[in-house]
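Sequence first, then the predicted structure:
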Amino acid sequence: MNTVILHKLSLLPEEPGCYLMKSREGEIIYVGKAKKLKNRVRSYFTGSHDEKTTQLVGEIFDLEWIVTATNTEALVLEMNLIKQYRPKYNIMLKDDKSYPFIKITDERHPQLILTREAGRDKGKYFGPFPNARAAAETKKVLDRLYPLRRCPESSTRPCLYYQLGLCIGTCAREVGEEEYKEQIRKIVHFFHGGYRAVLKDMKKEMLQAAKKLDFEKAEQLKEQIMQIEVTMEDQNIVLNDPVSRDIFGFAVQDGFMCVHVFYMRDGRIIEREVIFRPIGSKEPKRAFLDFLQHFYGESGNTLPKEMLIPAAVGKEAAEICVSARIVQPKRGQKKEMVQLATKNARIALEEKVSLMELETV
């Protein structure tokens, strides 16, 4: 184990995230996830391992990590990074295994389905969801609350699902366009925060069932509530739209600036970049604006449709530097993405400064 890795192991945070193992040539040879980065990454360098892991550890020359807000985020980010880099030691995930989405199809009478393929069609996708069982249970609840078509479009006889109250009934009656759109609006609202009200109602229903000694129904509702909570655990690394975004965070320490960029394409973070720059006594906001100008100008990086930057940076000044749609989110998921980029910039800069101090000893 080289001294750089040894020192980096002492800097690992006790937070969830992904770690990237690199070879001497700088190739990413393994991507993993952890509930606690410190414990998981250190475990590779202690104790005995199977042949594959021993071979992997023997090739590790450097390592990086990305902190996430939750373990669910780490799971999804791991999947995206593996698909992007195709590390040779990620054999188990090389078969294009992916997590399920819940999709509203793009049809005259859309359906609600589970799928592992997020296409570029006009359907509405929600996810991905690392817990497939929880996603399936969540869909069952949506089928019960806001039923859509469950049978072939050409059906002219009432289907079994309609008789069970799980199909809106295009097979049995004329369903108005507005009625159908309202069901879809309710499903979309569920994924955009409306699930909290649904959970509240389900908890009331569970208590009422228990009071009536209907323990089977109460237990079923309890299980569904739990699975919805698992499914809807906040994910700041996924947005359900196709907009290309670059998400920036930065930190300054001891005359150095670190900029952390998340590259989001088709609603998913596919890559990140960490850039260090000496800035001397330059004011941090000015240093960041100069960086942006260089990043998209002299460096030739492709402008995305949207850039997310910290609110502390002047939007007008940033727009002068870069001719792109600049967003400084004040709330919600986009704000949390910028905060995550900023947090990773701070962690990376602290690591860099610590390593520089080690070199001067």
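Great, that's in hand. Numbers count the residues shown, from 1 in each chain.

only C-alpha atoms for contact and neighbour calcs from this point on.
Fine.

buried sites along whichever strand or helix holds I225?
In this structure, I225 is located in helix 215-231 according to DSSP states H and E. Using 16 or more other CA atoms under 10 Å as the burial criterion, the residues of helix 215-231 that qualify are 218, 221-222, 224-225, 227-231.

and the comparison structure, right after this:
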Amino acid sequence: MQEPSVEPFNAQEFIRNLTHQPGVYRMYDVNGEVIYVGKAKDLKKRVSSYFRKQLDSVKTQALVSQINRIDVTVTNTEVEALILENSFIKSHLPRYNVLLRDDKSYPYIFISAHEHPRIAYHRGARREKGEYFGPFPNGGAVRESLRLVQKLFPVRQCDDSYYKARSRPCLQHQLQRCLAPCVGIADEQEYQEQVRLAKLFLKGRNSDVITTLVGKMENASMALEFEKAARYRDQITALRRIQEQNSVSGNQHELDAIALYRESGFTCVHLLTVRQNAVQGSRSYFPKVPQHSSDEEIMESFLVQYYLNQNHGERIPAEILVPSLKLATDELTTQLRSALGVNCKVIQPKRGERAQYLALAGKNAMNAVQSKLGLQSTMDTRLRALAKVLPDSKTIERMECFDISHTMGEATVASCVVFDSQGPRKADYRRYNITDITPGDDYAAMAQALEKRYKNAIEKENVPDLLLIDGGKGQLTQAETYFKDWPQPPILLGVAKGESRRPGLETLIFGYSRKTIQLPADHSGLHLIQFIRDEAHRFAITGHRQRRAKARKTSSLESIPAVGAKRRQNLLKYLGGLQQVKSASIEQLANVPGISRSLAETIYYALRDE
């Protein structure tokens, strides 16, 4: 049980820094007990709905009044969030999950003990003989699982009354979703085997199901029963696709996945706990890290301190997954085994299900750091620290940062990100496509970006107090030149990357005076500069990649005047493709329907002037 929080829960502060990604949220009371678990397609929107001024449900009001802390676990998809929600509900049994739903018992998937078992939705007392799988968080989850099972395993889902009254196969048999045992078409042994595989699937033993199906496919192929082999092949393909899409449940019985993420002075180690083939919990740790500590040193220290601490109350797992760092995993394994007296192993997975768990832990570590970076208290501290470094004493209310991104001069994009005392102002972010410059000329690109951004800035009264330029003296010179005639130009600050481009070694260059300083790696003002610079870099790269991808998907013919969609289609169809069009002679182009001699010449020379 965690220590009760001293400070009251600040819902607005928490929500402001929440991600819009899918995931699961857990609400805790003052005693550290989980009182509610929920899933969301958009965590920020869903959690925000609990803290509106007007709440219709009295029960929801009661829940909100008891919230002392909220934890979130980010997932890749909403389906993964649903599975993880179910896992958390079963492990924590939060009292408000039932009360705030519909006051009914949890639904299950039921497989009857009938001669020809059926798979069905079940809620209520378990009177009928058979196996029950669950509980599931809601009825929608059960119906979604039933649809999936029906696609994978041709077992009947109809009621017994419907089953007994059949005289000919129903539509489900024609769709190959049922073997039609009701009219004696199904092979008895095959039907029972499909029921057994469905049970294994519902227990999470997907690998066992695939192994069995592979054997059956090979046997059917050897017996020249190719239609049956094809059915098994389709089942295997569908199952493998499900395994690839799901990162929160699988066939790994017991392990911990530990990921590390560092940004702008924050270091997060995220621990993902997997037990009984599913994620049972996760937690972010923010260790105090000395300057210039390597990732390897941080990870080794965490492993030793966490697992040798007998107070953490967790059973040591058989496998401990860590990132691909330069770690002496064999030595760490030996040390942990000797110290703890258990048979555990430190592993660095490269692919497969284990790598998926580790990637999910990394995603949560990144989300935790970014939430920390956006906290108001952190912004205030960093802004005050930065203000002390700047030569001008005026209040810093608006900060902007530029960055340029391109691939060897191709598809150059400039980004401008905006921050204020509250953090990022994403509505004010802008990207600028840079054109008509020498490819790769970052100085010209910066000059053009400044012109596009600030040509009407004074009239609109959105001039920044501080302008950061990601780059050295050359990029800073472009900003100095642009603002030289302004009566009140912004403070200019160039951010030059240090040796080996490692964070913490940046050199700050003040505009006009060219004074340079290097702040300590743990300086709060430097952390703010790094945060803004990294955000500008991320925003620029994203825009560049989108523009580059669009350019590479666009046909060269689209830029030629008088060549519309119909003529492009004729050129590609009659000449056999874009490469053939590019290599065709003027005579060959002129022979294409709709292409005159003069237009053929235009196309010919246009394609060679690219």
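Thanks, I have it. Being a predicted model, the structure only gives us computed values, none of them experimental.

TM-score of the superposition?
The TM-score (TM-score structural alignment, normalised by the length of structure 1) is 0.66; 297 aligned residues with a CA RMSD of 4.4 Å.

Whatever helix or strand comes next after the helix holding I225 of structure 1 vs structure 2, average offset?
Per DSSP H and E, the first helix or strand lying C-terminal to helix 215-231 of structure 1 is strand 245-253. Strand 245-253 of structure 1 differs from its equivalent in structure 2 by a mean of 1.7 Å after superposition (mean CA distance after the TM-score superposition for structure 1).

so where is strand 245-253 of structure 1 in structure 2?
Under TM-score structural alignment, strand 245-253 of structure 1 corresponds to residues 255-263 of structure 2.

Run the chain-centre distance for the matching stretch.
Chain-centre distance of stretch 255-263 of structure 2: 15 Å, with CA atoms, centre = their mean, to the nearest Å.

Name the residues that touch the helix holding I225 of structure 1?
The contact list for helix 215-231 of structure 1 (CA atoms under 8 Å, 6 or more residues apart in numbering) reads 129, 131, 133-135, 137-138, 141, 199, 202-203, 205-207, 209-210.

Out of those residues, the closest to Y44 of structure 1 would be?
For the contacts of helix 215-231 of structure 1, the residue nearest Y44 of structure 1 by CA to CA is N131; the value is 25.8 Å.

distance of the closest residue in space to the closest one that isn't next to it in sequence from Y195 of structure 1?
Using CA to CA, 6 or more residues apart in numbering and skipping the chain neighbours, the partner closest in space to N131 of structure 1 is T231 (6.9 Å). Distance, T231 of structure 1 to Y195 of structure 1, by CA to CA, to the nearest Å: 10 Å.

which residues touch M366 of structure 2?
Contacts of M366 of structure 2 (CA under 8 Å, 6+ apart): 261-262, 268.

Go through the residues you listed one by one and say which ones hold in structure 1.
Cross-checking the contacts of M366 of structure 2 against structure 1 gives 261-262, 268 as conserved contacts, using both residues aligned by TM-score structural alignment, their matches' CA atoms under 8 Å.

I'd like the secondary structure assignment at F262 of structure 1, please.
strand (DSSP: H, G, I helix; E, B strand; the rest coil).

hang on, isn't it packed against R272?
Yes. With contact defined as CA atoms under 8 Å, F262 of structure 1 counts as touching R272 (4.5 Å).

With neighbour numbers in mind, choose between those two.
F262 (23 against 16; other CA atoms under 10 Å).

Counterpart of the more buried one over in structure 2?
Counting by TM-score structural alignment, F262 of structure 1 corresponds to L272 in structure 2.
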